[in-house]
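*Asks:* Structural data only, the sequence is not supplied:
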């Protein structure tokens, strides 16, 4: 089979297409013929050497796949911590395979799980959003952000959005956000009850200051640079909270909770309440171009590789 292999750290050009043997499923696993695989920012961090718990090299990236089992079942699934999805075939634990909706494409399937779980779980468990609340989503034109806008609207919140450029404002507005601004103007959005932030850097601190008393922010990523230190005095003085969310660790520690959330989200998708946003697709052998596209902050929605 063809697979994209990360053999050393560096820029997108270090991703190399290699011929590898088909994986042999272990106990409780199924072989999936991959038709599409999502490109996630953590894979870029691993490639650059910026991920805090990196896998050993050589490594085949790809944690989120859609394809067919040997029995012809159309599935989407998560490869949890091992990777292997940037390939024509991958072994996946049976408990992390789910039926792909009948009218969904494989590209849709590869764009769904990680983005929507990363939005749904914090907004229903850590900083629960309820009807009438005001939710600020940053990176709202990205994969997680576009999912969070839809989840917030489904939960009855007024969603406001912050994005990296004027051109990206249209996507969150089309998904139900009542307002969308660039990061330079985030203070213009006014006070909010909850913040979901994949950006990090100095933006998180600015968003914390927009929280109403008893509001909370959830930090889920640092695409905009390392988090700045947050002093307890800020949280105590403003009567606000700060949470962190890391899906990979939660899948290890609370797998049943994550699987239950996946079923909830698939029902919402089936009802047409939420939908994945595929921003761009690339052939598997152009994975380096896909990484560069994401790294340039040009992408919206989810970037997907197809075999």
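*Replies:* That came through fine. Every value quoted in this text rests on a predicted model; they were computed, and no experiment measured them.
*Asks:* Please make it C-alpha for all contacts and neighbour counts, starting now.
*Replies:* Noted.
*Asks:* tell me how far the lengthiest strand in the chain is from the chain's mean position?
*Replies:* Within the chain, and with DSSP state E defining each element, the longest strand by residue count is strand 29-39. Mean-position distance between strand 29-39 and its chain equals 17 Å (C-alpha atoms, centre = their mean, to the nearest Å).
*Asks:* repeat for stretch 36-54
*Replies:* With C-alpha atoms, centre = their mean, you get 12 Å for stretch 36-54.
*Asks:* How about stretch 168-181?
*Replies:* For stretch 168-181, the distance to the chain centre is 18 Å (C-alpha atoms, centre = their mean).
*Asks:* who's in contact with that stretch?
*Replies:* Residues outside stretch 168-181 that contact it (C-alpha atoms under 8 Å, 6 or more residues apart in numbering): 140-141, 146, 149-150, 153, 158-163, 166, 182, 189, 300.
*Asks:* just checking, which of those belong to helices?
*Replies:* When the contacts of stretch 168-181 are checked against helices (DSSP state H), the matches are 146, 149-150, 153.
*Asks:* just checking, residue 268 touches residue 262?
*Replies:* No. Between residue 268 and residue 262 there is no contact under C-alpha atoms under 8 Å: 9.9 Å.
*Asks:* So for those two, which sits in the more crowded spot?
*Replies:* Taking neighbours as other C-alpha atoms under 10 Å, residue 268 and residue 262 compare with residue 262 leading, 21 against 15.
*Asks:* my read: that one touches residue 113, true?
*Replies:* Yes. Counting by C-alpha under 8 Å, residue 262 touches residue 113, with 7.2 Å between them.
*Asks:* Mutual contacts of those two, please.
*Replies:* Counting by C-alpha under 8 Å, 6+ apart, nothing touches both residue 262 and residue 113.
*Asks:* Pasting the second one now:
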């Protein structure tokens, strides 16, 4: 098979396209021929071994694919629990696959399996969004953010505020339904300025829900902007910077909550993925949810895809074409 493999940890430069033996399906697994593979920001952490789960070399990155069983069958979108997604053939448990409805493209389906289910559970499971509450979506033009903005509006958020790093990205977030946008660069020099900007975007009021994936000063500024009984869900660390320690007394004194979310824990409860995927695929097929596709890269351009992600040049979902 043709695949992307790394034999040392690092940046995009360690990603090499090579020929490898086809995977061997284990117990309760099935082989699939891949038509498109998803690229996720978490993959950049996987490649440098800086994420929550330790990685072992050699490694084929990636966790999402669209394809068909090698012995024939319907098109599915699937999740790979141990990596291996950047390849033209994968082996996975069929329990971790979902049929792709007619009218939903490979790229749209890939946008849902990790990023869509993350947005769904951040709002439904982690923060328990209540109609009328204000929601801040960090990286509102990204893979999770573009879907979270739309879902928050659909589920009755009173005001949706998105952060984005350029005028073009802020315009996209507003096109998708954000009521206001904020430049997260304000947090680089002073988290208090970022706090003030979030409150200004919310009509001078503190905010109820924050979906946060940056860390550092962005997390600190967003936490300070929370209203009593507000919740901030941390699901990433794109800045590679740690936020300030959260003291229990400060949470008690302000009646605020900090919640962590890692989609990997949903894999132990497959019904959690089923519920989210069923809803998201149906909404997309009906045209009620618009996944934003940021680009389809040949597998030979995998380094460029990672460079674009890390440099914040991309919007929405990035996809690899294993045939090119």
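*Replies:* Arrived safely, thanks for sending. Quantities reported herein were computed from a predicted structural model and do not represent experimental measurements.
*Asks:* Need the TM-score from the superposition.
*Replies:* The TM-score (TM-score structural alignment, normalised by the length of the first structure) is 0.95; 305 aligned residues with a C-alpha RMSD of 1.5 Å.
*Asks:* For the longest strand of the first structure, give me the average deviation versus the second structure.
*Replies:* Compared with the second structure after fitting, strand 29-39 of the first structure deviates on average by 1.2 Å (mean C-alpha distance after the TM-score superposition for the first structure).
*Asks:* corresponding residues in the second structure for that strand?
*Replies:* The alignment of strand 29-39 of the first structure onto the second structure (TM-score structural alignment) spans residues 29-39.
*Asks:* Any chance of TSV for the ones in helices among the contacts of stretch 168-181 of the first structure, columns neighbour count and distance to residue 211 of the first structure?
*Replies:* Shown next, in TSV, are those (neighbours: other C-alpha atoms under 10 Å; distance: C-alpha to C-alpha, whole Å):
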residue	neighbour count	distance to residue 211 of the first structure
146	32	21
149	32	18
150	24	21
153	22	19
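*Asks:* Make JSON lines from those residues and add distance to residue 4 of the first structure to it.
*Replies:* Shown next, in JSON lines, are these (distance: C-alpha to C-alpha, whole Å):
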{"residue": "146", "distance to residue 4 of the first structure": "27"}
{"residue": "149", "distance to residue 4 of the first structure": "32"}
{"residue": "150", "distance to residue 4 of the first structure": "32"}
{"residue": "153", "distance to residue 4 of the first structure": "37"}
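*Asks:* Those: which two are farthest apart?
*Replies:* Across these, the longest distance by C-alpha to C-alpha is 11.0 Å; it joins 146 and 153.
*Asks:* Identify the residues contacting the residue nearest in space to the middle of the second structure.
*Replies:* In the second structure, the centroid-proximal residue (C-alpha atoms, centre = their mean) is residue 115; its distance is 3.4 Å. For residue 115 of the second structure, the contact set (C-alpha under 8 Å, 6+ apart) comprises 40, 143-144, 147.
*Asks:* Looking at the first structure now, which of the residues you listed still hold up?
*Replies:* With both residues aligned by TM-score structural alignment, their matches' C-alpha atoms under 8 Å, the contacts of those that the first structure also has are 143-144, 147.
*Asks:* Show me the strands in the stretch 1-150 of the second structure, by range?
*Replies:* Here the stretch 1-150 of the second structure has its strands, by DSSP state E, counting those that start in this stretch, at 2-5, 16-19, 30-39, 64-69, 76-79, 89-92, 97-99, 134-137.
*Asks:* same check, this time on the stretch 201-307 of the first structure
*Replies:* In the stretch 201-307 of the first structure, the strands defined using DSSP E, counting those that start in this stretch lie at 211-219, 241-244, 278-283, 302-306.
*Asks:* Any idea which of the ones you listed gets closest to residue 108 of the first structure?
*Replies:* Proximity to residue 108 of the first structure (C-alpha to C-alpha) singles out strand 278-283 among those, at 6.5 Å.
*Asks:* Pull up the aligned stretch in the second structure for the closest one.
*Replies:* The aligned range for strand 278-283 of the first structure in the second structure is 293-298, by TM-score structural alignment.
*Asks:* circling back: need the overlap of contacts for residue 268 and residue 262 of the first structure.
*Replies:* With C-alpha under 8 Å, 6+ apart, residue 268 of the first structure and residue 262 have no common neighbours.
*Asks:* now the residue of the first structure most remote from its centre: how far from residue 214 of the first structure?
*Replies:* What lies farthest from the middle of the first structure is residue 237; by C-alpha atoms, centre = their mean that is 32.0 Å. Per C-alpha to C-alpha, to the nearest Å, residue 237 of the first structure is found 11 Å from residue 214 of the first structure.
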